[in-house]
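Participant: predicted model and sequence follow; I will ask about them next.
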Amino acid sequence: MLAEQIRSSSDAIPLFQAYGVELEYMIVHENSLDVAPIADQLLCDKEGNPSEEIELGDIAWSNELALHVIELKTNGPAASLNGLASRFQANVNDINQRLSGIGARMMPSAMHPWMRPDVEMKLWPHGYNEVYEAFNVIFNCSGHGWANLQSCHLNLPFAGDEEFGRLHAAIRLLLPILPALTASSPVCDRQLMPHLDHRLETYRHNADRIPQVAGVVIPEGFYTQHDYCRYILEPIYQTMTPLDMAGVLRHEWVNSRGAIARFTRNTIEIRVMDVQEHPAADVAICQLVANVAKALTEETWSSLVDQQKAETLRLRDIFLNVVDNADETMIIDPDYLHFFGWNEGLCTAGDLWRSLAERFPAEEKPLGDALDTILSEGPLARRIVTSLQGNLEERLPIVYRELCDCLEEGRSFRPSQLNV
């Protein structure tokens, strides 16, 4: 989201008193499932002019950098995650109904399996285009890393430095294991990738031209606004200045770490989660992540002092392993497991999440059912790989058409139920 709203300290929302969720989906042609760069045909104001955002009650639709991507998001802070999945689903159905009239539909998952960005990528050409053009000039957005990535973002609020320090420490600890739940991008260029979360492997190299932009994805351990701005944001801005003389990109959102502080609205935005096959799965994951983060901020299993000492590079190493193997990644760092109260020896990332999910069960049945599928059958990426059966040429369109159906019908993807 590019529009920034300054929030004064007096009206900042305290920890876990509100949530912001953003879901990105591809628009594809109904018959071929190739990407369809027509988001501006959906995002129109009452006069029919392209608009960057359409507000529909408590849900809004907005554009992204790529013209074939549309974002659904909470229209402002949501007081609770309960009930949110059904509202997102209703908007998914609304969009699909509108798209059906022009031979298109929405596709879930974090990467299109056969998109050719070098020939199919089209930038959003309307409002904020100067921002996208600036990114394109500096980083060349014709590759998968910019053109072919869809994610779920979770925004969590904080009020003041003390809450920011607690929340940032908790989120840094959670980032390395999130792909064990959310990986949904095992295919790219019609090939199985060596990473179950290929989106993140691609994402972390997006800004290699300016390494300060993404760092090592896991944000460094700075726990006050002053230190964060001085040691993370300012080096980004200074390094980019020769390439962005007009300062178009001199904003917090240019920071591409896996979680970024948005001091203009007093939130931290988690960015490492691949989008799932239907909204209930995304909201279920967001609810579990928020509950575990809350327990960490309350020092349920480990002290704030210890959490804030967690070394960035050790967290990065766990993260990279989980990007590759998701839920089956063996966590061999006992100090890391201690942060979550795990004292039973080594375990997989999936084991750790199952333990956490038992402590924080979903509050709505649709969320619980979606999360049970992930925890019992693996993240979406693993289920996609299982369904492909090694025969990508024949089964890719079958599997991804089923994923489109799952999104439209609001149900989890299960290999055992795929009709061939």
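Facilitator: Arrived safely, thanks for sending. Residues are numbered from 1 along each chain as shown.

Participant: drop to CA atoms for contacts and neighbour counts, all remaining ones
Facilitator: Fine.

Participant: who's in contact with the closest residue to Ser387 other than its chain neighbours?
Facilitator: The shortest distance from Ser387 to any non-neighbouring residue, by CA to CA, 6 or more residues apart in numbering, is to Pro415 (5.2 Å). When contacts are counted by CA atoms under 8 Å, 6 or more residues apart in numbering, Pro415 is found next to Arg383, Ile384, Thr386, Ser387.

Participant: one more: His195?
Facilitator: With contact taken as CA under 8 Å, 6+ apart, His195 is in contact with Pro186, Glu201, Val323, Asp324, Asn325.

Participant: do Leu123 as well
Facilitator: With CA under 8 Å, 6+ apart, Leu123 has these contacts: Leu65, Ala66, Leu67, Asn129, Tyr132, Glu133.

Participant: hmm, try it at 7 Å
Facilitator: When contacts are counted by CA atoms under 7 Å, 6 or more residues apart in numbering, Leu123 is found next to Leu65, Ala66, Leu67.

Participant: so what's the residue count around the first one?
Facilitator: It stands for Leu65. By other CA atoms under 10 Å, 22 other residues sit near Leu65.

Participant: do the last one as well
Facilitator: A count of neighbours around Leu67, defined by other CA under 10 Å, yields 23.

Participant: hmm, it is touching His126, no?
Facilitator: No. Look at Leu67 against His126 with CA atoms under 7 Å: they stay out of range, at 10.0 Å.

Participant: which residue sits farthest out from the middle of the protein?
Facilitator: Glu47 (32.4 Å; CA atoms, centre = their mean).

Participant: and that one, that's in a helix?
Facilitator: No. Glu47 sits outside any helix when classified using DSSP: H, G, I helix; E, B strand; the rest coil, being coil.

Participant: for this structure, longest strand please?
Facilitator: strand 20-29 (DSSP state E).

Participant: wait, which of the contacts of Leu123 is closest to Glu377?
Facilitator: Looking at the contacts of Leu123 and their distance to Glu377, the nearest is Ala66, at 31.8 Å (CA to CA).

Participant: any idea how far the closest one lies from Asp333?
Facilitator: 39 Å (CA to CA, to the nearest Å).

Participant: show me which of these two is the more surrounded one.
Facilitator: Ala66 (24 against 14).

Participant: structure two is appended below for comparative analysis:
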Amino acid sequence: MIVDRDTFNIRPITDKLFWDYAAAQVNEIDRGEIAWSNELVLHVVELKTNGPAKTLEGLHRLFQKEVLEINRRLEPYNACLMPGAMHPWMDPDTETRLWPHEYNPIYEAYNRIFDCRGHGWANLQSTHINLPFANDEEFEKLHAAIRIVLPILPGLAASSPVAGLKRQPFSDYRLEVYRSNSNRIPSVTGLVIPEAVFSREEYDRHIFQRMYRDIAPHDPENILQDEWLNSRGAIARFDRGSIEIRVLDIQECTLADLAVVRIITDLLKALVEERWCSLDEQKSWNEETLYHIFMNVIQDAENTVIDDKSYLSLFDMPTKGKADVGSLWRHIFEELYSADEVQNDRVLNCLDRMITLGTLSGRISRALPSEFTRDDARGVYEQLCNCLQEGKLFEIDG
């Protein structure tokens, strides 16, 4: 998100950033291996790989280079980028500015139907991972594995404990507002955890067609009748042969973001290969049971206690019947990586430190006084801006 360097209020100037670069009003900037693009609101800029990346190796350095370039180009506006999943005091009712250029009809349709002046639309930033599949067999395995992993991801990536200048009762408040932003048409988001469907035909029948049918009376021009209308925590993109994971809060720097991406992709590979449990076991979990775990984790993140032994067994977690999510992530980390790998890999070294420190949400909460002012919040989030610029973790004393 783009903010003022002095006040740290949001600055809706992404279109100005793009105009300065391209000398034209474009919605995307091609920077070689990385691209910049617009989002729903004018104070957010998206950084993404410019097409599929064959490896995660070195990606954090490419993204960091772009962060530095954007910050350099924002200097004349006395603005900079702020990390984290939610702005701590933005008032979306009065400050929301939708992208007014190309794709605006889509955004206006969303706004007309759902009213985008809310935290769940206008004040959230996330990291998306698109993972590929080639056919129904691969889709079945990948979708089964992703559904299993989704509930515990906030226990690794939560970074949104503050909104409206208040400490929220959720470690991952972004996901709390995200899950309810389409309440007017519930089939758009479902239970965030996707339904147990494992082929393209099943997905189309149970998810897409129901969603399109439900929104049709509100969308007479069929502007939103597309796969991207789906707002579940992981969405099938058959148009590009991938499943997009959407439940990850943005971290404090690109190294931390790519560390999160690394362990998730490696964990999903292990599940697809049936390392600890069979495909049939993974497919047997319904969305209601997974949603119950998910809701507990968005509230308490790494401190959530999971007392479902059968869920923990999916990861071969040694337990007497329950374990906290932080311990589960430590177990997964040690199952996936050797000590030598961690020592010799900067991303894994960062990941090791992140699991030890706990979620960014917890660190932000601990850095703030129990009763905090805007100046207190500004001090913490200024440190986060520095972490983004310098490519380092946010660490606090004590």
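Facilitator: Yep, that arrived. In this text the structure is predicted, and so the values were computed from the model without any measurement.

Participant: give me the neighbour count for Ser126 of the second structure.
Facilitator: For Ser126 of the second structure, using other CA under 10 Å, the count is 22.

Participant: what residue in the first structure is paired with it?
Facilitator: Superposed on the first structure with TM-score structural alignment, Ser126 of the second structure falls opposite Ser151.

Participant: equivalent analysis for Leu271 of the second structure, please.
Facilitator: Per TM-score structural alignment, Leu271 of the second structure is aligned with Leu296.

Participant: using the three-state scheme, assign the closest residue to that match other than its chain neighbours.
Facilitator: Nearest residue to Leu296 of the first structure in three dimensions, chain neighbours excluded: Ala170, at 5.6 Å (CA to CA, 6+ apart). Put simply, Ala170 of the first structure is helix when judged by three-state DSSP.

Participant: map Ala170 of the first structure onto the second structure.
Facilitator: With the correspondence set by TM-score structural alignment, Ala170 of the first structure lines up against Ala145 in the second structure.

Participant: from memory its match sits against Leu271, does it?
Facilitator: Yes. Between Ala145 of the second structure and Leu271 there is a contact under CA under 7 Å: 5.8 Å.

Participant: what helix or strand is the residue nearest the centre of the second structure on?
Facilitator: Computing the C-alpha centroid of the second structure and ranking residues by CA atoms, centre = their mean puts Leu248 first, at 2.6 Å. Following DSSP states H and E, one finds Leu248 of the second structure within strand 242-249.

Participant: mean deviation, that strand versus the first structure?
Facilitator: Comparing strand 242-249 of the second structure with its match in the first structure after superposition yields a mean distance of 0.2 Å (mean CA distance after the TM-score superposition for the first structure).

Participant: name the helices or strands packed onto the next helix or strand along the chain from that strand?
Facilitator: Per DSSP H and E, strand 242-249 of the second structure leads on to helix 254-272 as the next helix or strand towards the C-terminus. In this structure, helix 254-272 of the second structure makes packing contacts with helix 59-74, helix 136-149, helix 346-357, judged by 3 or more CA pairs under 7 Å, 6 or more residues apart in numbering; DSSP states H and E.

Participant: the next helix or strand after helix 254-272 of the second structure vs the first structure, average distance?
Facilitator: Next in sequence after helix 254-272 of the second structure, counting helices and strands by DSSP H and E, comes helix 279-283. Aligned to the first structure and superposed, helix 279-283 of the second structure gives a mean residue distance of 0.7 Å (mean CA distance after the TM-score superposition for the first structure).

Participant: mind listing what's buried in helix 279-283 of the second structure?
Facilitator: Neighbour counts over helix 279-283 of the second structure (16 or more other CA atoms under 10 Å) mark Leu279, Gln282, Lys283 as buried.

Participant: again with stretch 98-116 of the second structure
Facilitator: For stretch 98-116 of the second structure, by 16+ other CA under 10 Å, it's Leu98, Trp99, Tyr107, Glu108, Ala109, Tyr110, Phe114, Asp115, Cys116.

Participant: residues in the first structure aligned with that stretch?
Facilitator: With TM-score structural alignment as the criterion, stretch 98-116 of the second structure aligns to 123-141.

Participant: go through the buried residues of helix 279-283 of the second structure and name the one nearest Ile223 of the second structure.
Facilitator: Lys283 (33.5 Å).

Participant: show me what the closest one aligns to in the first structure.
Facilitator: Per TM-score structural alignment, Lys283 of the second structure is aligned with Gln308.

Participant: so Gln389 of the second structure touches Glu66, yeah?
Facilitator: No. Gln389 of the second structure is beyond contact range of Glu66, at 10.3 Å (criterion: CA under 7 Å).

Participant: okay, these two: which has more neighbours?
Facilitator: Gln389 (21 against 17).

Participant: residue contacts, that one?
Facilitator: By CA under 7 Å, 6+ apart, the neighbours of Gln389 of the second structure are Val67, Leu68.

Participant: name the SS class of the equivalent of it over in the first structure, please.
Facilitator: Aligned by TM-score structural alignment, Gln389 of the second structure pairs with Glu408 of the first structure. Recorded secondary structure, Glu408 of the first structure: helix (three-state DSSP).

Participant: for Asn91 of the first structure, see how far away Glu408 of the first structure is.
Facilitator: 10 Å.

Participant: just give me the neighbour total for Ala259 of the second structure.
Facilitator: 21.

Participant: give me the aligned partner of it over in the first structure.
Facilitator: Per TM-score structural alignment, Ala259 of the second structure is aligned with Ala284.

Participant: can you check Ser365 of the second structure too?
Facilitator: Using TM-score structural alignment, Ser365 of the second structure sits opposite Val385 in the first structure.

Participant: please name the nearest non-neighbouring residue to its match.
Facilitator: Using CA to CA, 6+ apart, the nearest residue to Val385 of the first structure is Pro186, at 7.1 Å.

Participant: counterpart of Glu33 of the second structure over in the first structure?
Facilitator: Checking TM-score structural alignment: Glu33 of the second structure goes with Asp58.

Participant: mind listing the strands for the second structure?
Facilitator: 2-4, 28-31, 34-38, 45-49, 79-81, 126-132, 162-163, 166-167, 234-237, 242-249, 305-306, 323-324.

Participant: the fourth one: how far from the chain's middle?
Facilitator: This points to strand 45-49 of the second structure. In this view, strand 45-49 of the second structure has its centroid 13 Å away from the chain centroid, taken as CA atoms, centre = their mean, to the nearest Å.

Participant: list the buried ones in that strand?
Facilitator: Applying a neighbour-count criterion of 16+ other CA under 10 Å, the buried positions in strand 45-49 of the second structure are Val45, Leu47, Lys48, Thr49.
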